[in-house]
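I'll drop the sequence and a predicted model, then ask my questions.
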Amino acid sequence: MSGRVLVGVKRVIDYAVKIRVKPDKSGVVTDGVKHSMNPFCEIAVEEAVKLKEKKLIKEVVAVSCGPQQAQETIRTALAMGADRGIHVQVMGKDYETLGPLQVSKIFAALAKKEEAQLIILGKQAIDDDCNQTGQMTAALLDWPQGTFASELTYEGGNLKVVREIDGGLETIQINMPAVVTADLRLNTPRYATLPNIMKAKKKKIACMSAADLGVDLTSRLEVLNVEEPAVREAGVKVETVDDLVLKLKDTGRI
């Protein structure tokens, strides 16, 4: 395999931050909140860089959609080993309603523009948990897809993908070009070293808009209300199995 890999790197609220709902319940508070790269995107970047280190591909391009701050996420990917970045600027209302379908259209357009051989995305983002972008991108491009990948091997012009499924593991073989989404066990992302962080500052990030790619960002979804999850009620301790059975009967559980 030679050619170019596009890797999606989404900027999300950091996994360690406690999420707060806005007073008007229109969304979650993002101002002044720490953001970082989506953890599954880190795994996707690591896998792409590994493919380049094995000389199976020539170039890794990190792509992020969002406001100016998305460039910080791209710089992190560049420090991990990506060669260059593409920032698709999405601002204001368009960013608030940006969903998997819109991002998929952007990736499909970029794949054609960049003549990519492979797209690697995180299987899902920890903010919306949609788990849709990879599948939608593959559908728009009419490319084979290997989702929930826990192992990726290049064999004789094809990709062998071991997938995490409910019943265990499934192994498939897909032709190139293709879309792969990274699961948790695919690899352990490397830490960006200080020299690589410094080198990343000199790598190029191209900026463009969705309109430049001919993509309409109009959303088909409308968020009506966002609420905190219900507070979990305190449990009850019982002394014996008989007490447990009696309690379950009293509450109509059995």
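Nice, thanks for sending it over. Numbers count the residues shown, from 1 in each chain.

CA only for contacts and neighbour counts going forward, please
Fine.

can you give me the helices in the stretch 51-200 of the chain?
If DSSP state H, counting those that start in this stretch is used as the criterion, the helices of the stretch 51-200 of the chain fall at 70-80, 92-96, 100-114, 133-141, 194-200.

select the longest strand from this structure.
In the chain, taking DSSP state E as the definition, the longest strand is strand 145-155.

hmm, who's touching that one?
For strand 145-155, the surrounding residues in contact (CA atoms under 8 Å, 6 or more residues apart in numbering) are 1, 123, 134-135, 138, 159-165, 172, 174, 178-187.

just the buried ones from those residues?
Burial of these was assessed by neighbour count (16 or more other CA atoms under 10 Å); the buried members are 1, 123, 134-135, 138, 159-164, 174, 178-184, 186-187.

pretty sure residue 15 is touching residue 126, no?
Yes: taking contacts as CA atoms under 8 Å, residue 15 lies within contact range of residue 126: 7.5 Å.

those two: who's more crowded?
Set side by side, residue 15 and residue 126 show more neighbours around residue 126, with 18 against 15, by other CA atoms under 10 Å.

do you know how far the nearest residue in space to that one that is not next to it in sequence is from residue 74?
Spatial nearest neighbour of residue 126, excluding adjacent residues (CA to CA, 6 or more residues apart in numbering): residue 38 at 6.5 Å. Applying CA to CA, to the nearest Å, the value for residue 38 to residue 74 is 11 Å.

also this one, for the comparison:
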Amino acid sequence: MARVLVGVKRVVDYAVKIRVKPDKTGVVTDGVKHSMNPFDEIAVEEAVRMKEKKLAEEVIAVTCGPAQAQETLRTALAMGVDRGIHVEVSGPEYDTLQPIHVSKILAKLAKDEKVDMIIVGKQAIDDDSNQTAQMTAAFLDWSQATFASKIEKTDGKLTVTREIDGGLETIEVKLPTVISADLRLNQPRYATLPNIMKAKKKPIKKVTPADLGVDTTPRIQVVSLEDPPTRQAGAILEDVDQLVVKLKEGGHI
């Protein structure tokens, strides 16, 4: 049976209206509700289902972030994950933490924990990078199955249905592998109160990127972050003739 490592990220809750900082260096996060990245919830659910089907013997969740990121790990543990690993990154180092750093961290932990499979969300809803799964597979030289909407295990292999621009693509990958979860892979469960209480007793190991030999020096500099331009109000025209006149004038409709 496989051992599964699941990546989870603490992000600003999807229902919160994002506000850009006055100095345009990022978004306001202080005093703002955070939760687990929705695509990572799907990844956790899939890993837990694998364990319930006896396809996985252990599920380990890992998160990179400040002390508050432990709340995200506890949510994963309450959903059925066995144990957690908190890679402590805070302050300016966390502000410039990029997918390449997270990928190296996941790759190192995969080797240390001797896992056969890594499952992450296809992207995080804060930076929308969609890079971590692909780069992790490259660092490990493992097979990869991104944008997975269905996963079936047969004869030591995985048959994965992927969501692509033209529809659906079905591929077969050998273990070990890296999978990124798409929206339609499953419907994540709610953590019940008894499981939330049990999660408080499950172990969480703390490490730092330095402990794992990962250099988190930023490779990218954010020059400026700005709100998208406000759309101008539309206008109702009486007929096509008025539309033609407006278009000739170069006006906005």
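It's in. Fair warning: this is a prediction, and the values are worked out from it, not measured in the lab.

tell me, what's touching residue 38 and residue 74 of structure 1 both at once?
Between them, residue 38 of structure 1 and residue 74 share the neighbouring residues residue 9, with contact defined by CA under 8 Å, 6+ apart.

of these two, who's got more company?
Regarding residue 38 of structure 1 and residue 74, a neighbour count based on other CA under 10 Å identifies residue 74 as having more, with 28 against 23.

tell me the contacts of that one?
By CA under 8 Å, 6+ apart, the contact list for residue 74 of structure 1 reads 9, 62, 63, 64, 85, 86, 87, 205.

then residue 108 of structure 1?
Taking CA under 8 Å, 6+ apart as the contact definition, residue 108 of structure 1 lies against 137, 138, 140, 141.

could you redo the last one with a cut-off of 7 Å?
Neighbour list for residue 108 of structure 1: 137, 140, 141 [criterion: CA atoms under 7 Å, 6 or more residues apart in numbering].

now, of these, which are buried?
So, by 16+ other CA under 10 Å, the buried ones in these are 137, 141.

report how many residues lie close to residue 237 of structure 2.
Residue 237 of structure 2, neighbours per other CA under 10 Å, totals 11.

quick check: it vs residue 244 of structure 2, distance?
According to CA to CA, residue 237 of structure 2 stands 10 Å off from residue 244 of structure 2.

can I assume residue 136 of structure 2 is in contact with residue 103?
Yes: at 4.5 Å, residue 136 of structure 2 counts as touching residue 103 under the criterion of CA atoms under 7 Å.

mind listing what's buried in stretch 117-131 of structure 1?
With burial defined by 16+ other CA under 10 Å, the residues of stretch 117-131 of structure 1 counted as buried are 117, 118, 119, 120, 121, 122, 123, 124, 125, 126, 131.

typo on my end, it should be stretch 4-21 of structure 2
Of the residues in stretch 4-21 of structure 2, those scored as buried under the neighbour-count criterion (16+ other CA under 10 Å) are 4, 5, 6, 7, 8, 9, 10, 11, 12, 13.

now those residues as JSON lines including distance to residue 147 of structure 2?
What follows is the buried residues of stretch 4-21 of structure 2, written out as JSON lines (distance: CA to CA, whole Å):
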{"residue": "4", "distance to residue 147 of structure 2": "18"}
{"residue": "5", "distance to residue 147 of structure 2": "17"}
{"residue": "6", "distance to residue 147 of structure 2": "15"}
{"residue": "7", "distance to residue 147 of structure 2": "15"}
{"residue": "8", "distance to residue 147 of structure 2": "16"}
{"residue": "9", "distance to residue 147 of structure 2": "17"}
{"residue": "10", "distance to residue 147 of structure 2": "20"}
{"residue": "11", "distance to residue 147 of structure 2": "20"}
{"residue": "12", "distance to residue 147 of structure 2": "22"}
{"residue": "13", "distance to residue 147 of structure 2": "22"}
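
and of those residues, the nearest to residue 214 of structure 2?
residue 7 (16.6 Å; CA to CA).

give the aligned range of the longest strand of structure 1 in structure 2.
Residues 144-154 of structure 2 are the counterpart of strand 145-155 of structure 1, counting by TM-score structural alignment.

mean distance, that stretch to its aligned residues in structure 1?
Mean deviation of stretch 144-154 of structure 2 from its aligned counterpart in structure 1 after superposition (mean CA distance after the TM-score superposition for structure 1): 0.5 Å.

and residue 124 of structure 1, what does it touch?
For residue 124 of structure 1, the contact set (CA under 7 Å, 6+ apart) comprises 40, 130, 131.

how close does the strand or helix carrying residue 241 of structure 2 sit to structure 1?
Per DSSP states H and E: residue 241 of structure 2 is located in helix 240-249. For helix 240-249 of structure 2, the mean deviation from structure 1 after alignment is 4.2 Å (mean CA distance after the TM-score superposition for structure 1).
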